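**Student:** One predicted model, sequence on top.
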Amino acid sequence: MSPHVLVLGGTTEARRLAAELAARPGVRVTTSLAGRVSRPGALDGDVRVGGFGGADGLVRWLREHRVDAVVDATHPFAAAITANAARAATATGIPAVVLRRPGWTPGPDDRWHWAGSLPEAAALLPSLGRRVFLTTGRLGLAAFAHLSELHFLVRTVEPPEPPMPQDMEVLLTRGPFTPDEEQTLLRAHRVDVLVTKDSGGEATAAKLTAARDLALPVVVVRRPPLPADVTTAPDVPSALALLDLGPR
């Protein structure tokens, strides 16, 4: 029987992995999306949208659809999904890999301030600046809603929902962006502090380069810890090697 791989997606790496798996003879791939983006791009293989109903629901789905391996290629901050996937893999005995791109590392000229959570990031802002470029996603704005004395420039793909800051301007757009484009944006909006999550990867790193060139402080939210005893891969080739599905 052809091996069936479930990819928990939503990232660039998940898209690349699905394409690689779909190109392998005899391999079936299903990518699962949470459904938070209204118009996701095309994906190779089968696609399902929506949650599973927690770890127990995922266990049932894995068994019903005869899944042979799971790759968690969700966003590094999708902690609940990652925890559920780890529990489901343990309960079913199905091999699982967590595909996580490496996080960012500050250089000598970076002015980074690490925070353990969005509320911690919000607590740092009043001492760092008044005009904030907030790039932490539309679902975490409640942590900054009480900072009425600050102006926020918020960039998201989908429109945000309350609660959110009172003094806020929203940019609905999708990257990637170049460092020059990011620097132009920061200058045009007179930004004096950037807030971001440690997503890692090159696709969204241009804003860090722009902040460095303008000597702006950056508040970086640390990633949540991974569950204990999970197998991790830093990139698509490493994940494929761990799956051991045979030659392409």
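**Tutor:** Nice, thanks for sending it over. Numbering: from 1, shown residues only.

**Student:** switch to C-alpha atoms for all contacts and neighbour counts from now on
**Tutor:** Fine.

**Student:** Please go through the chain and pick out the longest helix.
**Tutor:** If you go by DSSP state H, the chain has its longest helix at helix 79-92.

**Student:** Give me the residue at the spatial middle of the chain.
**Tutor:** His75 (2.7 Å; CA atoms, centre = their mean).

**Student:** Show me where this structure has its helices.
**Tutor:** Going by DSSP H, the chain shows helices at 12-22, 54-64, 79-92, 118-124, 179-188, 206-213, 236-243.

**Student:** Distance to Pro102 for the ones you listed - can I get that in a markdown table?
**Tutor:** Output for the helices of the chain, formatted as a markdown table (distance: least, CA to CA, whole Å):
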| stretch | distance to Pro102 |
| --- | --- |
| helix 12-22 | 12 |
| helix 54-64 | 26 |
| helix 79-92 | 16 |
| helix 118-124 | 20 |
| helix 179-188 | 20 |
| helix 206-213 | 15 |
| helix 236-243 | 12 |
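
**Student:** Can I get those helices in CSV including mean neighbour count and distance to Pro165?
**Tutor:** As requested, the helices of the chain are exported to CSV (neighbours: other CA atoms under 10 Å; distance: least, CA to CA, whole Å):
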stretch, mean neighbour count, distance to Pro165
helix 12-22, 20, 30
helix 54-64, 16, 31
helix 79-92, 18, 25
helix 118-124, 17, 11
helix 179-188, 16, 19
helix 206-213, 20, 22
helix 236-243, 16, 38
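
**Student:** for comparison:
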Amino acid sequence: MRVLILGGSREARELAHATAGERGLEIVSSLAGRVRDPHLPVGQVRIGGFGGADALRDWLAAEDIAAVVNATHPFAARIGANTAVATAALGIPLLRVLRPAWSEQPGDRWIRVADLDAAARTLSEFGDRVFLTIGRQGVGAFAALSRQWFLIRAIDPPDGALPPHHELLLARGPFALEDEIALLSEYRVDVVVTKDSGGDQTEAKLVAARAAGLPVIVIDRPALPPGVTAVDTVEQARDWLLRMVVHSDPESAR
């Protein structure tokens, strides 16, 4: 059974590793190609977009894909929507691996907002020195803010317009708590802006902000497409795939 894992996340790499060599499974991992030097999973890998829901549907059919696991970043809404449409058109089972969101802890000063534009509007209520840690995509939503100064952290340089007053910090997580505390102090950060990505790779910035008493503008995740089943862990996704193998061909699981 050929399975497509839509990846780019740690969960996608772990799932490819966990299912490598499993009898009855042939795994193909797909990366969008937006990161210059991505961590590659084991096994077959394709890099690049599909060109929309119709093109993805045609690719799935041509490649005889029997199941799809969407293990992309929690904010990869477009590929999630396209995948839901393409798999539904073909009757292919689809599973979403979605790491748990972060939860507010005692001492946190979180301001939850619906999207990037709302985050940019909300910033005017806080200080002038902003730690913008949303990745490289979406930075343009803050480009018109000329009063604030931004420390922008991303793996690769953002595309498009940037705020007029900023410093770019290129770095890849995980980040240690002591380093995050030092960063907030060194740059005299007034407010942190982050997506609710979840996971422990970048959670230290939230702990550091809590320790410093700083407000954090947290951008909520996009909603799942209707009818899509989601699980929290790689283990659950692996079990789902193995059940799919048994369902499709009981002999292959013996």
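**Tutor:** The structure has been received and is ready for your questions. These numbers come from a predicted model, not from an experiment.

**Student:** TM-score of the superposed pair?
**Tutor:** The TM-score (TM-score structural alignment, normalised by the length of the first structure) is 0.96; 246 aligned residues with a CA RMSD of 1.2 Å.

**Student:** hang on, the earlier thing: if you count contacts, what does the longest helix of the first structure end up packed against?
**Tutor:** helix 54-64, strand 69-72, strand 96-99 (3 or more CA pairs under 8 Å, 6 or more residues apart in numbering; DSSP states H and E).

**Student:** Tell me which of those approaches Val191 of the first structure most closely.
**Tutor:** Proximity to Val191 of the first structure (CA to CA) singles out strand 96-99 among these, at 33.5 Å.

**Student:** just to revisit the earlier point, now the longest helix of the first structure against helix 54-64, angle please.
**Tutor:** 50 degrees (axes from the mean of the first three to the mean of the last three CA atoms, to 10 degrees).

**Student:** Can you list the buried residues in stretch 194-204 of the second structure?
**Tutor:** Thr194, Lys195, Asp196, Ser197, Gly198, Thr202, Glu203, Ala204 (16 or more other CA atoms under 10 Å).

**Student:** and Ile47 of the second structure, what pairs with it in the first structure?
**Tutor:** When the first structure is aligned by TM-score structural alignment, Ile47 of the second structure is paired with Val49.

**Student:** Could you tell me how many residues sit around its match?
**Tutor:** A total of 12 residues lie near Val49 of the first structure under the criterion other CA atoms under 10 Å.

**Student:** Over to Leu132 of the second structure?
**Tutor:** 24.

**Student:** And Leu216 of the first structure, by the same measure?
**Tutor:** Count around Leu216 of the first structure with other CA under 10 Å applied: 20.

**Student:** Leaving out sequence neighbours, find the closest residue to the equivalent of it over in the second structure.
**Tutor:** Matched to the second structure by TM-score structural alignment, Leu216 of the first structure sits across from Leu214. Leaving aside its sequence neighbours, Leu214 of the second structure sits nearest to Val191 (CA to CA, 6 or more residues apart in numbering; 5.8 Å).

**Student:** before we move on, back to that, got a list of contacts for the longest helix of the first structure?
**Tutor:** Applying CA atoms under 8 Å, 6 or more residues apart in numbering, the contact partners of helix 79-92 of the first structure are 54-56, 58-59, 62-63, 70, 72, 74, 95-96, 98, 224-227, 230.

**Student:** what's the spacing between it and its chain's center?
**Tutor:** 17 Å (CA atoms, centre = their mean, to the nearest Å).

**Student:** What of stretch 16-36 of the second structure?
**Tutor:** Relative to the centre of its chain, stretch 16-36 of the second structure is centred 17 Å away, using CA atoms, centre = their mean.

**Student:** which of the residues in it are buried?
**Tutor:** For stretch 16-36 of the second structure, by 16+ other CA under 10 Å, it's Ala16, Thr19, Glu22, Gly24, Leu25, Glu26, Ile27, Val28, Ser29, Ser30, Leu31, Ala32.

**Student:** Also stretch 210-227 of the second structure?
**Tutor:** Arg210, Ala212, Leu214, Pro215, Val216, Ile217, Val218, Ile219, Asp220, Arg221, Leu224.

**Student:** Tell me who's in contact with the second one.
**Tutor:** In this structure, Ala212 of the second structure makes contact with Ile181, judged by CA under 8 Å, 6+ apart.

**Student:** Tell me the spacing between it and Gly107 of the second structure.
**Tutor:** 10 Å (CA to CA, to the nearest Å).

**Student:** next one: the third one
**Tutor:** Between Leu214 of the second structure and Gly107 of the second structure the distance, using CA to CA, works out to 10 Å.

**Student:** how far away is Gly140 of the second structure from Ala161 of the second structure?
**Tutor:** 5 Å.

**Student:** So these two - more neighbours on which side?
**Tutor:** Gly140 (18 against 13).

**Student:** Can you find the partner of that one in the first structure?
**Tutor:** So, by TM-score structural alignment, Gly140 of the second structure is matched to Ala142.

**Student:** That match contacts Glu161, correct?
**Tutor:** No: at 9.1 Å, Ala142 of the first structure and Glu161 do not qualify as touching, with contact defined as CA atoms under 8 Å.

**Student:** tally of neighbours for Gly107 of the first structure?
**Tutor:** 9.

**Student:** what residue of the second structure matches up with it?
**Tutor:** Per TM-score structural alignment, Gly107 of the first structure is aligned with Gln105.

**Student:** swap in Pro160 of the first structure?
**Tutor:** Match for Pro160 of the first structure (TM-score structural alignment): Pro158.

**Student:** Can you get me a residue count around that match?
**Tutor:** By other CA under 10 Å, 18 other residues sit near Pro158 of the second structure.
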